[in-house]
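Student: mind looking at a prediction? Sequence and model below.
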Amino acid sequence: MSEKLNIAFIQANLNWEDAEANRKLFSTEIEKISKEVDLIILPEMFTTGFSMNAKELAEETEGETLAWMQKWARRKSAAITGSVIITESSNFYNRLFFVFPDGSYKLYDKRHTFTLAKEDETYTAGKDRLLVNYKGWKICPLICYDLRFPVFARNTEDYDLLIYVANWPEKRVNAWDALLKARAIENMSYCVGLNRTGKDGDGYVYNGHSAVYDTLGNNLTDLDREEEFTAEIILEKSSQNEIRNKLKFLQDRDRFNLLDE
C-alpha cells in the first residue's frame, strides 16, 4: 500500500491510423521518463486516433498493442493505461487496458459511445464500470464521452482517483475543462484528464488541456496546454482523506444502483 501515487501522463499528437508509428512515439516518450513512476497514462485510441475505421484497424484483445503495453509495464515497473480499437466476437470495442507491472491486466469498454461522430454505429458499448485496486489506491478509469455523464462516474465506492483518457476536440474544450473540474469536486476525488493534440484524419483539431484536479477542484498542473508533453505529478492520499473527513460531503450522497437499459 502506498500513501503516494506518482503518475506520468503523455499528451501527444497522434499519427492518424498508424499503430506502429504511435507505438514508436510512445516508446520514445516512456523511455524518457527518468524517475520511478507508478502509473503511466496514454490517450484514448492512442494507436490510431479517434477513427471509425474499426474494420481495418482493430486488433485482437491479446494483440500487438497489449503485448507492447505489457513490455513497457514490466520494463518501467509501472502500470500503464489507455484505450485501443479491439475486435471480439464480430464486435468492435473502444477498449481501455489497465496493465499492471507484472503484465496482468483489466479491461473497460467505453460505456458512452459518441453518437455525434456515429461511434455508436461502429463500436459496441460496454456495460460495467471498472474499479482497479493498485498499490492501495482505488482507481476508476473512463473514456472521453463518459465525462458528460456524471451518474456513471458517481463515487459510490470511495475510489481515490478518477481518470479520463480522451480525444476531445478544441471546439468543445471549454466543456472538457469545466466537466473535469466538476467531476473532481462532486466525487471528492483526484481527477486526471488526458487529451491529445494536433489534427486527425477527419480534420478535427485537438488542443490538449490535459490536467489533474484535486478534491476541491484545484488544478494541480501548470502546463502549456496545447503542446506535446510528458508530465509527472505525485498524488497524496492523506491530504485527500483529510479533506474528505473534514467536509464529509460523500456521506450525504444519494444511494442508487445503475440498471441496464
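Tutor: Received the coordinates, thanks.
Student: contacts, neighbours, all on C-alpha from now
Tutor: Will do.
Student: in which helix or strand would I find Thr81?
Tutor: Assessed by DSSP states H and E, Thr81 sits inside strand 79-88.
Student: list the buried residues of that strand.
Tutor: For strand 79-88, the buried set under the neighbour-count rule, 16 or more other CA atoms under 10 Å, comprises 79-87.
Student: closest one of these to Asn15?
Tutor: Val84 (13.7 Å; CA to CA).
Student: so where do the strands sit in the stretch 101-250 of the chain?
Tutor: For the stretch 101-250 of the chain, the strands defined by DSSP state E, counting those that start in this stretch occupy 105-109, 132-134, 137-143, 161-165, 190-194, 197-199, 205-207, 211-213, 229-236.
Student: need the nearest residue in space to Ser51, chain neighbours excluded.
Tutor: Nearest residue to Ser51 in three dimensions, chain neighbours excluded: Glu17, at 7.2 Å (CA to CA, 6 or more residues apart in numbering).
Student: could you do Ile41 as well?
Tutor: Phe9 (4.6 Å).
Student: what about that neighbour, neighbour count?
Tutor: Phe9: 27 surrounding residues under other CA atoms under 10 Å.
Student: kindly report the same for Arg74.
Tutor: Burial of Arg74 is recorded as 16 neighbouring residues (other CA under 10 Å).
Student: okay, pairing it with this:
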Amino acid sequence: MKLALAQLQIEPADVAGNVARAETAIETAAARGVDLVALPELFNVGYFSFDLYARNAEGLHGKTLSRLSDAALENDVAVLAGSIVEDLGQTRAQTDAYTPAEDGLANTAVLFDAEGERQLVYRKHHLFGYESAETGLLTPGDRVPVADLGGFTIGVTTCYDLRFPELYRGLVDEGADMLLVPSAWPYPRVEHWQTLPRARAIENLSYVATINGSADFEDATLVGRSTVFDPWGTPVATTDDRPDIVYADVDPDEVARVRDEFPALDDRR
C-alpha cells in the first residue's frame, strides 16, 4: 500500500479554506498513485479554535464529510478524514449505522474507501484537559472499531490517545496491524510526539502513522513532524513542521514477518 500523510496548513477561522486545502492534498497525493490519504485532527476548524466547534459541528452526512467522500470517489483513493467536530444529535437524527450512544459533540475521524463509502468511524476516547477546552466541549467515544483496507486491518486513534497504550493493545487484539493517529500536537512536547508513537509501534509490532497539522494558533503552534513508523519502531518517512505530504510504502506482509521473527505478542500473560 502507498500511504500519504497530508500535513495541512490549518488556518484558524478559515474553515472553507482548510477543507479546500484538504481536497487539494487528496488530489495531489492521488496523482502520485497512493492508496490512502490521511488528514490531521480537526483539520477544518483547527483544534485550538474552541469557539468554532459548535457552529461548525455536523453529522456524519454533513457537508465536510460529504465532500471528502466525493473526493475519495473522484480520485479513486481511500481517505481518512481525521477528524471533524461531529454533532452526535444530527447523526442520531439521520438514523445512521454509526449511531452514537450519547448526544453532544465528538471529535470524530471517518475512514472512507476509494468508492467513498464509510468503513470506520472513530470518536476520540481520551479528551485532553491540560490547557484545553476539549473536556468541557466534547463527549468521549465508546467504540474502538477496525476496518480491512488494502491488505491491512486498520485502527484509528486520535492525538492524546497516544498516552494510553491499553487502547492500542485492544486494537491489536481486534487484528489491527496499522494504526493511524490524526493529531494536533503542539510545541513544546516534540519529544513526546516522537517517542509515544514509536513506542506504540514497538509494543504492538505494527505500523503507526501520525498525521499532524501545520498551524499557528493564538496560544499554540503545532509541531508537524507527521511520521510513519514501521513494526520495528523505525521512522521510515517524516517531515518538519511546515505544510507537506509524507509518502511511504507500507506492507502488511512486513508486519507478519516481524511478528514471526520476534513473537513478543505471543508471550503476553
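Tutor: The structure has been received and is ready for your questions. Since this is a predicted model, take the numbers as computed values, not measurements.
Student: overlay them and tell me the TM-score.
Tutor: TM-score for the superposed chains, counting by TM-score structural alignment, normalised by the length of structure 1: 0.91, backed by 248 aligned residues with a CA RMSD of 1.4 Å.
Student: if we can go back for a sec, how about the buried residues of strand 79-88 of structure 1 in TSV, adding distance to Pro101 of structure 1?
Tutor: Shown next, in TSV, are the buried residues of strand 79-88 of structure 1 (distance: CA to CA, whole Å):
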residue	distance to Pro101 of structure 1
Ala79	5
Ile80	8
Thr81	11
Gly82	15
Ser83	17
Val84	19
Ile85	22
Ile86	22
Thr87	25
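Student: can you tell me how far Thr234 of structure 2 is from Ser206 of structure 2?
Tutor: 11 Å (CA to CA, to the nearest Å).
Student: which one of the two has more residues nearby?
Tutor: Taking other CA under 10 Å, Thr234 of structure 2 and Ser206 do not tie; Ser206 has more neighbours (27 against 15).
Student: aligned counterpart of the more buried one in structure 1, please.
Tutor: If you follow Ser206 of structure 2 across to structure 1 using TM-score structural alignment, you land on Ser189.
Student: which residues touch the residue nearest to that match when sequence neighbours are not counted?
Tutor: Nearest in space to Ser189 of structure 1, with sequence neighbours left out and distances taken as CA to CA, 6+ apart, is Thr215 at 4.7 Å. Shown in contact with Thr215 of structure 1 (CA atoms under 8 Å, 6 or more residues apart in numbering): 184-185, 187-191, 240, 243.
Student: now the corresponding residue of structure 1 for Gly233 of structure 2: how far from Pro101 of structure 1?
Tutor: In structure 1, the residue paired with Gly233 of structure 2 according to TM-score structural alignment is Gly217. From Gly217 of structure 1 across to Pro101 of structure 1, the span is 30 Å (CA to CA).
Student: over to Ser89 of structure 1?
Tutor: Taking CA to CA, one finds Ser89 of structure 1 at 28 Å from Pro101 of structure 1.
Student: out of these two, which sits in the more crowded spot?
Tutor: Legend: neighbour count by other CA under 10 Å for Ser89 of structure 1 and Pro101, higher for Pro101 (21 against 6).
Student: that older thread, check the offset of the strand holding Thr81 of structure 1 from the chain's centre.
Tutor: Here strand 79-88 of structure 1 is found 10 Å from its chain centre; the criterion is CA atoms, centre = their mean, to the nearest Å.
Student: distance of Leu39 of structure 2 from Val15 of structure 2?
Tutor: 14 Å.
Student: between the two, which is the more surrounded one?
Tutor: Taking neighbours as other CA under 10 Å, Leu39 of structure 2 and Val15 compare with Leu39 leading, 30 against 18.
Student: list the contacts of that one.
Tutor: Residues in contact with Leu39 of structure 2 (CA under 8 Å, 6+ apart) are 5-8, 22, 79-83, 182, 211-212.
Student: now which residue in structure 1 aligns to it?
Tutor: Using TM-score structural alignment, the equivalent of Leu39 of structure 2 in structure 1 is Leu42.
Student: what do you get for Asp244 of structure 2?
Tutor: Superposed on structure 1 with TM-score structural alignment, Asp244 of structure 2 falls opposite Phe229.
Student: what sits against the nearest residue to that match once chain neighbours are set aside?
Tutor: Distance criterion CA to CA, 6+ apart; nearest residue to Phe229 of structure 1, sequence neighbours excluded, is Gln11 at 5.4 Å. Gln11 of structure 1 makes contact with 42-43, 194-197, 208, 210, 227-230 under the criterion CA under 8 Å, 6+ apart.
Student: Gln11 of structure 1 and Thr28 of structure 1, how far apart?
Tutor: Counting by CA to CA - Gln11 of structure 1 and Thr28 of structure 1 are separated by 13 Å.
Student: quick check: Thr197 of structure 1 touching Glu226?
Tutor: Yes: Thr197 of structure 1 is within contact range of Glu226, at 6.6 Å (criterion: CA atoms under 8 Å).
Student: now for those two: what residues contact both?
Tutor: Common contacts of Thr197 of structure 1 and Glu226 (CA under 8 Å, 6+ apart): 207-208.
Student: between these two, tell me which one has more neighbours.
Tutor: Ranked by neighbour count (other CA under 10 Å), Thr197 of structure 1 and Glu226 place Thr197 first, with 24 against 18.
Student: residues contacting that one?
Tutor: Contact partners of Thr197 of structure 1, counting by CA under 8 Å, 6+ apart, are 11-14, 205-208, 226-228.
Student: most neighbours among the residues you listed, which one?
Tutor: Within these, most neighbours by other CA under 10 Å means Gly208, with 28 neighbours.
Student: winner for burial among the strands of the stretch 101-250 of structure 1?
Tutor: Highest mean neighbour count of these: strand 190-194, a mean of 27 (counted as mean count of other CA atoms under 10 Å).
Student: with structure 2 superposed, average distance for it?
Tutor: Aligned to structure 2 and superposed, strand 190-194 of structure 1 gives a mean residue distance of 0.6 Å (mean CA distance after the TM-score superposition for structure 1).
Student: element containing Tyr93 of structure 1?
Tutor: Per DSSP H and E: strand 91-99 holds Tyr93 of structure 1.
Student: give the aligned range of that strand in structure 2.
Tutor: The alignment of strand 91-99 of structure 1 onto structure 2 (TM-score structural alignment) covers residues 104-112.
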